[in-house]
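>>> Okay, predicted coordinates and the sequence, questions at the end:
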Amino acid sequence: MDIRFSKYTSFGNTFIIVDETRTPLAGDEQRAGFARWALNGDFGIGGTDNVLYLSEATGPADYVFRIFEVDGSETLSCGNGLLCTAAVLRREHGGDQWRVLTELPTGRPRPVQIGAEGDGRRTWVDMGETRPVPAELINRNGPPPADGIDRISGLDVPGVGELGGYLTFSGEPHLALFRGHGLPDELAEKLFIDARGAIGRPDGDDITESVALAHHIGTHVNRAYRDLFPQGVHLNFARVEGRRVEYRTWERAINCETLACGSGTVAMAHVGRELGLLPEGEIEFWPHRCRWYQPGAALTVTSTESGYVVTGQPRLVCVGVVPETSVVPETSVPPDLARVPEPRQPSIR
């Protein structure tokens, strides 16, 4: 059977979405193989972060949401992916609210509510409360913290210095480093650069150096501290101005910085409130790197009785059909990140 797909973007996070209620796949081997092929920029579709698969659910949900990486592995969840899913369901199936199952690889599937407003150009996802990072994703001493935040210090990064952050779980493990709270002011200035003159052509020397710096930090932390974060960790660099947070995100599994991150905004909203940096209510999040291309890019995170609701504006890029014969099964998987020994280990408080 030919595989039909939609391609969506949410602030530069891009997804190939396969609706298995209309194009059922044979199983996880085919899902993994299609993801490896589709996300390959040379032989597949390319230009995309992940492949999302939607299928009908039974029990307490309407649909099952699954997300696969470029190496064919399945990851847990994705805020911007869920925003795009709401747009797909609105366009393909109608309605304005759905309950979807996420986080299947944990063995503890979690239902979340998603919805679309008006013509579906504005969508939302109720991410609920943040939680302590599951035991399989962190080697901590002692029980999980009551406020859901592990304090991480002593992250030594060559050429950068010592960093610290606040680790919580919002469908993915996120380490939030706020300016003045684990992220030194001097380093923040290098990460959050004035790129107004480079909008639409973000390739100047300052931008190149800033991108290399973010990649260096994210890559080193995920390599050097693999014993602490056995399956990797997202890094969120953030600075707060009033009710606005400007941020950048380096993502595990993809092993690079992406233009935006929906689940990361929820983690930052929670940590920011606990640190006294952010008030309750609605907070605007600016994806710094995405705004080099789209100056108005922003989503909102609102604290509610049920937790945190993320609202955004995903966009349909294209729809297409892939002939099944085009997808060549790939059996090779990139090797796991090698651990680089360090003289010191960070502490969890």
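Nice, thanks for sending it over.
>>> Going by C-alpha atoms from here, please, whenever you check contacts or count neighbours.
Fine.
>>> Could you measure from the spatially most central residue of the chain over to residue 78?
The chain has residue 261 as the residue nearest its centroid, 4.3 Å off, counting by C-alpha atoms, centre = their mean. For residue 261, the distance to residue 78 (C-alpha to C-alpha, to the nearest Å) stands at 8 Å.
>>> Spit out the residues that contact these two alike.
Residues touching both residue 261 and residue 78 (C-alpha atoms under 8 Å, 6 or more residues apart in numbering): none.
>>> Tell me, how many residues neighbour the residue nearest to residue 122 when sequence neighbours are not counted?
Using C-alpha to C-alpha, 6 or more residues apart in numbering and skipping residues adjacent in sequence, the residue nearest residue 122 is residue 313, 4.6 Å away. Residues near residue 313, counting by other C-alpha atoms under 10 Å, number 20.
>>> what residues are up against residue 313?
So residue 313 contacts 10, 83, 121-123, 299 (C-alpha under 8 Å, 6+ apart).
>>> What is the most widely separated pair among those?
121 and 299 (12.8 Å; C-alpha to C-alpha).
>>> And the two? Which one has more around it.
A direct count of neighbours by other C-alpha under 10 Å for residue 121 and residue 299 places residue 299 higher, at 21 against 18.
>>> Look through the protein and tell me its longest helix.
Secondary structure of the chain per DSSP state H: the longest helix is helix 205-224.
>>> what sits against residue 326?
Contacts of residue 326 (C-alpha under 8 Å, 6+ apart): none.
>>> where does it sit relative to residue 3, distance-wise?
Taking C-alpha to C-alpha, one finds residue 326 at 10 Å from residue 3.
>>> what's the answer for residue 85, then?
For residue 85 relative to residue 3 (C-alpha to C-alpha), the value is 17 Å.
>>> go on, residue 52?
Distance from residue 52 to residue 3, counting by C-alpha to C-alpha: 13 Å.
>>> okay, pairing it with this:
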Amino acid sequence: MKFTKMQAAGNDYVYMDALQAPIPDPEGLARRISDRHFGVGSDGLILICPPSDPGKADFRMRMFNADGSEAEMCGNGIRCVGKYVYDNGHTDRERVRIETLAGILALRLHVSDGKVETVTVDMGEPRLAPEAVPVSDSGADFINRPLRVQGRVWNVTAVSMGNPHAVIFTHGIDKLDLPGIGPQFEHHPLFPRRTNTEFVEVVDRRNLRMRVWERGAGETLACGTGACASAVAAVLTGNADRKVRVELLGGGLDIEWDAATNHVFMTGGAVTVFTGEYLG
């Protein structure tokens, strides 16, 4: 099976073209191919498929975490999908619509010398209602609420960007034991579908630093939806303006929560690392 390894802000996935024929057992394939010792090595597997309705979307993206679980969306992954379909000649348009389990997202491809360099994604509106995140709690939202994990009380803001996020503002994120604490948030009873967890340090009102524990993948170098959720949470908690730079371990993302449309826009790079054939 031919594949392309791509990364965006260090969030790396194996991409496979399923436009002509479906890929069998993508859950099992994701577990095998993502293994960094016995497979290609990645945060997961992304399939590029035909859209369910060609009148509404140009392509469909299916995203599987390294543990084989299928996720609704990946902000870094979808930027690479935009680069893949353009660079490989599947489209010549610089504006494309990608179908995901979180809905259809619009991408603007920024092209230089015939190749996509960066991508702006309209991530849509953030969802704050507990049932939309989802969070097992009542009320209109879950903003800056206390949650006890491993004997410590953390203030959590829950945001869905098509997938669930728990955003925590704290100091000293470089010293946090994410492998120890990340799973405690991911599997907390408050989050019935598990959650991605972002630990965010405020530099100033235009700059944030973030580490992320991703549901089904562990700590990764970046999470696009997590950066968007963190920017939204920063505005809701009074920590930042609506346009911010989020620095992750793998690089920076520019996030804007537009007041007029209530949509979140994410801009960042997309890189092809190598292509190959998987024999496993």
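Structure received. Source: prediction; values computed, not measured.
>>> picking up where we left off before, over in structure 2, tell me which residue corresponds to the residue nearest to residue 122 of structure 1.
Using TM-score structural alignment, the partner of residue 313 of structure 1 in structure 2 is residue 269.
>>> now residue 54 of structure 1
In structure 2, residue 54 of structure 1 lands on residue 48 (TM-score structural alignment).
>>> burial count for its match?
Residues near residue 48 of structure 2, counting by other C-alpha under 10 Å, number 25.
>>> quick one: which helix or strand includes it?
Secondary-structure assignment from DSSP states H and E places residue 48 of structure 2 in strand 44-49.
>>> Give me the mean distance between that strand and structure 1.
Superposed on structure 1, strand 44-49 of structure 2 shows a mean distance of 0.8 Å to its aligned residues (mean C-alpha distance after the TM-score superposition for structure 1).
>>> ok, residues contacting that strand?
Taking C-alpha under 8 Å, 6+ apart as the rule, strand 44-49 of structure 2 contacts 12-20, 22-23, 26, 29-31, 33-34, 59-68, 77, 81, 217.
>>> Next: stretch 135-154 of structure 1.
Counting by C-alpha under 8 Å, 6+ apart, 130-133, 162-169, 173, 182, 227-232, 271, 344-349 sit against stretch 135-154 of structure 1.
>>> mind listing what's buried in that stretch?
Under the neighbour-count criterion of 16 or more other C-alpha atoms under 10 Å, stretch 135-154 of structure 1 has 137-138, 140, 148-154 buried.
>>> follow-up on the earlier one: more neighbours, residue 85 and residue 3 of structure 1?
Ranked by neighbour count (other C-alpha under 10 Å), residue 85 of structure 1 and residue 3 place residue 85 first, with 29 against 18.
>>> The aligned residue in structure 2 for the more buried one: helix or strand, and which one exactly?
Aligned by TM-score structural alignment, residue 85 of structure 1 pairs with residue 81 of structure 2. Using DSSP H and E, residue 81 of structure 2 sits within helix 75-87.
>>> helices or strands next to that helix in the packing?
strand 2-8, strand 11-17, strand 103-112, strand 115-122, helix 224-236, strand 271-277 (3 or more C-alpha pairs under 8 Å, 6 or more residues apart in numbering; DSSP states H and E).
>>> Of these, which is nearest residue 183 of structure 2?
Short answer: helix 224-236, nearest of these by C-alpha to C-alpha, at 16.1 Å.
>>> Find the nearest non-adjacent residue to residue 243 of structure 1, please.
residue 283 (5.2 Å).
>>> Just list the residues touching the one you found, thanks.
Per C-alpha under 8 Å, 6+ apart, neighbours of residue 283 of structure 1: 243-245, 269, 300-302.
>>> Aligned against structure 2, show me the partner of residue 262 of structure 1.
Using TM-score structural alignment, residue 262 of structure 1 sits opposite residue 224 in structure 2.
>>> try residue 32 of structure 1
In structure 2, residue 32 of structure 1 lands on residue 27 (TM-score structural alignment).
>>> Which secondary structure state is assigned to that match?
Here residue 27 of structure 2 is recorded as helix under DSSP: H, G, I helix; E, B strand; the rest coil.
>>> Burial check on it, number of neighbours?
18.
>>> check contacts around the residue nearest to it when sequence neighbours are not counted.
Spatial nearest neighbour of residue 27 of structure 2, chain neighbours left out: residue 68 (4.3 Å); criterion: C-alpha to C-alpha, 6+ apart. By C-alpha under 8 Å, 6+ apart, the residues touching residue 68 of structure 2 are 26-31, 44, 216.
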